[in-house]
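1. coordinates only, no sequence provided:
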C-alpha cells in the first residue's frame, strides 16, 4: 500500500456533477480537497446533458472537464482510481484505491452515483442512452414525434407513458412484466390515444444502428423508433461497508426503484464525518440538481470543520 502523507480537509469520492460542485465550493473556502474519480460516470453514454441551464446539450465529458479546471483553479487536486474501502482513524478517514494507494482526509464527500440495471431484454443494452432512454425530462425532446414504445416492468410505467405522450402522438405501452392497469388507468390511456400491448417482449429489433421495432413472444413485431424503459438503480457505495454505512431501498409510489445512501438535509449520513450527494443518495436527481446537492453538502462539511477547528483552537488556548 502506498500512503500519501498529506492529509486533506476533504476527500471527494466521485468526480461527476455532485462531486465537482462540492469540491468547487470547498476549495473556494480555502479547504484542501482531493477528488478521486474512476472515470465512469452514469451518463457517459449520453450525447449531451439536458436541463442544465447555460450548458444544455453539452456532452457530459466536456462539462466535467470544465468543472475540473475550475476546481484546480482554486487549488483542488485530483487522483484517478477506484476507491475500494474507507476506514475511520483517530482524526478522520483513510481511503484505499484498487491499486493500493491510500489517502487521508478529515471528512468524506461520497458522490459516486449509481449504476443502472436494465431489463433483461436482448437489444436494450446496445442502444442504451441513444434510442433506448429512461427519463423523459433528460431525453424526451430528442425522441419527440417519433413512434415511442414504453417497456413496462412495474406500475410506474403508467406515469412514464403519460409523460412520453406529451412528446409524441404515437406512443405504445408494452405491459411486458408489469401488472395490468386499473380500470381507471385503462380509461385514461384510451382517452389519450395510448396503445397498450399485452404479452412479454422477447427482444428489441435493431437494424443499421437504430431501433426498428419490438418483438413479442410469438414473433409479432410492433414497429418503433425509440423505447423508454425503467431501470433498477444501485448506489455505488460498497466501499463504505467498513464504516458501517449501508444502502437502503428506495420506493416511488409503492414501487422499489433501487438503493441509495440515506442523508439528511445537509447531506450528512448516519456516520459522523461522511457526507453524500447526487445520485448515490438521490436516484431521481438530474445533473443540475446533483451539482446543487454537492454545493449544499459542501456547506455542511465546511460548517462541521469550522466547529472542529474552533473546538481545537479553544482547547489549545486553554492549555
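-> Structure's in. What do you need? This structure is a prediction, so every number in the text was calculated from the model and none was measured.

2. going forward, measure contacts and count neighbours with C-alpha atoms only.
-> Fine.

3. what's the strand or helix carrying residue 9 in contact with?
-> For residue 9, the element it lies in under DSSP states H and E is strand 2-13. Residues outside strand 2-13 that contact it (CA atoms under 8 Å, 6 or more residues apart in numbering) are 19, 22-23, 31-37, 83, 100-112.

4. SS state for residue 146?
-> For residue 146, the secondary structure call by DSSP: H, G, I helix; E, B strand; the rest coil comes out as coil.

5. isn't it up against residue 225?
-> Yes: using CA atoms under 8 Å, residue 146 is in contact with residue 225, at 6.1 Å.

6. more neighbours: those two, which one.
-> Using other CA atoms under 10 Å as the criterion, residue 146 and residue 225 rank with residue 225 on top: 19 against 16.

7. and that one, what does it touch?
-> Contacts for residue 225 were tallied using CA under 8 Å, 6+ apart; they are 131, 146-149, 210-213.

8. doesn't residue 18 belong to a strand?
-> No: the assignment for residue 18 is helix, going by three-state DSSP, so no strand is present there.

9. in contact with it, which residues?
-> With contacts defined as CA under 8 Å, 6+ apart, residue 18 is in contact with 111, 277-278, 287, 290-295.

10. now swap in residue 294 and tell me
-> Residue 294 is in contact with 17-23, 111, 276-278, counting by CA under 8 Å, 6+ apart.

11. so which of those residues comes closest to residue 122?
-> For those, the residue nearest residue 122 by CA to CA is residue 278; the value is 30.0 Å.

12. please compare the first structure with the one that follows:
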C-alpha cells in the first residue's frame, strides 16, 4: 500500500478487503476519484487460503488483496494505509480523519470495514483461531473433513452449525458448554445423525505438539478432539461513524451487530453506503466482493445525478447572466439614441 492521499475525492472507501476493493474498482473504472483507506487488519488473515471463490479457491488472502489493490491502482484509484478514527459531515460532503492526523474530504463514503470475531472466553481458542479452531463449514469445512470435530454451543446458530459440520465428518461431538441441553426434538435430530452430546462447562482447549488434542470440561474430563468449531459474536467495525449517527444495530438473529442497508447498499444516512461483512455478517469473500461492486455502481449513479443537477444549475445561472447582460445592453442602446 501507499501513503498517497490527496485533499479530496469523489468517494472514500473505508476498508480494503474484497468489498472495498471491488467497490473502488467499479468507481475507478467509471473515472471517479477514489481512495481506499485500509488499516491492514483483514478478518481472514489467519487463514491459509480463500475458499469457495470461483477460479481463486485456495489463494492466500494476502495475495488476493494485493491483486485487487493492483487492479484499483491500474485505473487511477489510490490505496492508502491508515486507520480512520472519525468522520463528520460538512455541507454536502464528508471529512474523514485518520489516526495519524491526516484528513480528507469526500462526496460519498463506502463503508467496508468488516467485522471483529469475538470468541468465547475459553483458554486456547484464540491461539488456535484460523487453524484448528474454525467457525464456517463453507470456509474451512473441506480442510477438516473426516476429523474428530467438537462443536461448542456458543451461539444462537450452534444447532444449525453442528448439522453442517456433520456433513463433513462422522465423528462429531456437541458440547452444551453449561448451556441448556437440547430439547427432546433437538436431541432427536442430533441422535438421528449420530452426533454425541456432552453436557458440562468447557474450561479449555488441550493442545499438543501438532495442534488440538481435546476439549477440557469443568470436572476435569478431557474429550479427545482434533478440531473445534465455535460460533463467534460478529461485531461490525463502525466506531468511526458515531459522529454521523450511523451506529451498528443488533442483528435479528442474535449473532452480533451490523449496519443495516437497503438492497443497493445505501444506509439510513444520506451519502453513505456499506458492503461486505459490516452489513452482511455471514458473507464470504465472493459475496462481499459482489456487494462492493454493486454499491460502487450505485454510488457512481448517485454522483452522476448530482453532477447533472450541478450542470443544469450552472447552465441556468449562465443563461440568466447572459439574459441580464443583453437586457442591460438593450437599455444602454436605447438611452444612447435618446429614446
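-> Received the coordinates, thanks. This is a predicted model, so every value here is computed, not measured.

13. TM value for the aligned chains?
-> The TM-score (TM-score structural alignment, normalised by the length of the first structure) is 0.97; 314 aligned residues with a CA RMSD of 1.2 Å.

14. which parts of the strand holding residue 9 of the first structure are buried?
-> Neighbour counts over strand 2-13 of the first structure (16 or more other CA atoms under 10 Å) mark 7-13 as buried.

15. run the chain-centre distance for that strand.
-> In terms of CA atoms, centre = their mean, to the nearest Å, the gap separating the centre of strand 2-13 of the first structure from the centre of its chain is 24 Å.

16. and stretch 41-52 of the second structure, by the same measure?
-> 13 Å.

17. straight-line length of it, end to end?
-> Between the start and the finish of stretch 41-52 of the second structure there is a gap of 21 Å, counting by CA to CA, to the nearest Å.

18. where along the second structure do the helices fall?
-> Listed in chain order, the helices of the second structure (DSSP state H) span 18-29, 61-74, 125-128, 137-140, 158-166, 184-192, 285-336.

19. okay, the angle between the first one and helix 61-74?
-> This points to helix 18-29 of the second structure. Computed by axes from the mean of the first three to the mean of the last three CA atoms, to 10 degrees, the angle separating helix 18-29 of the second structure from helix 61-74 equals 20 degrees.

20. what about helix 18-29 of the second structure, how far off from the first structure?
-> Taken against the first structure, helix 18-29 of the second structure registers an average deviation of 0.4 Å after superposition, with mean CA distance after the TM-score superposition for the first structure.

21. ok, back up a step: out of the contacts of strand 2-13 of the first structure, which are buried?
-> The neighbour count (16+ other CA under 10 Å) marks 19, 22-23, 31-37, 83, 102-112 as buried among these.

22. picking that back up, among the contacts of residue 18 of the first structure, who's most crowded?
-> residue 277 (36 neighbours).

23. contact partners for it?
-> Residue 277 of the first structure makes contacts with 18-19, 109-111, 267, 290, 293-294, 297, as judged by CA under 8 Å, 6+ apart.

24. adding distance to residue 45 of the second structure, write the helices of the second structure out as JSON lines.
-> Written out in JSON lines, the entries for these read as follows (distance: least, CA to CA, whole Å):
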{"stretch": "helix 18-29", "distance to residue 45 of the second structure": "13"}
{"stretch": "helix 61-74", "distance to residue 45 of the second structure": "7"}
{"stretch": "helix 125-128", "distance to residue 45 of the second structure": "13"}
{"stretch": "helix 137-140", "distance to residue 45 of the second structure": "13"}
{"stretch": "helix 158-166", "distance to residue 45 of the second structure": "22"}
{"stretch": "helix 184-192", "distance to residue 45 of the second structure": "33"}
{"stretch": "helix 285-336", "distance to residue 45 of the second structure": "12"}
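
25. name the stretch among the ones you listed that sits most buried.
-> Each of these was assessed for mean neighbour count using mean count of other CA atoms under 10 Å. The highest is helix 18-29, with a mean of 28.

26. in the first structure, what stretch matches that one?
-> Structural correspondence for helix 18-29 of the second structure: residues 17-28 of the first structure, per TM-score structural alignment.

27. ditto for stretch 270-279 of the second structure
-> In the comparison with the first structure, stretch 270-279 of the second structure aligns to the range 272-281 (TM-score structural alignment).

28. mind checking how far that stretch is from the chain centre?
-> Between the mean C-alpha point of stretch 272-281 of the first structure and the mean C-alpha point of its chain there is a distance of 12 Å (CA atoms, centre = their mean).

29. okay, how far is it across it, tip to tip?
-> Using CA to CA, the gap from the first to the last residue of stretch 272-281 of the first structure comes to 16 Å.

30. got the buried residues for that stretch?
-> Of the residues in stretch 272-281 of the first structure, those buried by neighbour count under the rule 16+ other CA under 10 Å are 273-281.

31. can you list these in JSON lines and add distance to residue 156 of the first structure?
-> Shown next, in JSON lines, are those (distance: CA to CA, whole Å):
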{"residue": "273", "distance to residue 156 of the first structure": "36"}
{"residue": "274", "distance to residue 156 of the first structure": "32"}
{"residue": "275", "distance to residue 156 of the first structure": "30"}
{"residue": "276", "distance to residue 156 of the first structure": "27"}
{"residue": "277", "distance to residue 156 of the first structure": "25"}
{"residue": "278", "distance to residue 156 of the first structure": "22"}
{"residue": "279", "distance to residue 156 of the first structure": "19"}
{"residue": "280", "distance to residue 156 of the first structure": "21"}
{"residue": "281", "distance to residue 156 of the first structure": "20"}
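
32. biggest separation within the residues you listed, which pair?
-> Spatial extent of those (CA to CA) is set by the pair 273 and 279 at 19.3 Å.

33. re earlier: just the closest of the contacts of residue 18 of the first structure to residue 191 of the first structure, please.
-> For these, the closest approach to residue 191 of the first structure (CA to CA) belongs to residue 287, at 34.0 Å.

34. nearest residue to that closest one other than its sequence neighbours?
-> Nearest in space to residue 287 of the first structure, with sequence neighbours left out and distances taken as CA to CA, 6 or more residues apart in numbering, is residue 17 at 6.0 Å.

35. what sits against the one you found?
-> Going by CA under 8 Å, 6+ apart, residue 17 of the first structure touches 64, 278, 287-288, 290-291, 294.

36. mind running it again at 7 Å?
-> Taking CA atoms under 7 Å, 6 or more residues apart in numbering as the contact definition, residue 17 of the first structure lies against 287, 290-291.

37. now swap in residue 203 of the first structure and tell me
-> Applying CA under 7 Å, 6+ apart to residue 203 of the first structure gives the contacts 121-123, 214-215.

38. try residue 57 of the first structure
-> When contacts are counted by CA under 7 Å, 6+ apart, residue 57 of the first structure is found next to 48-50.
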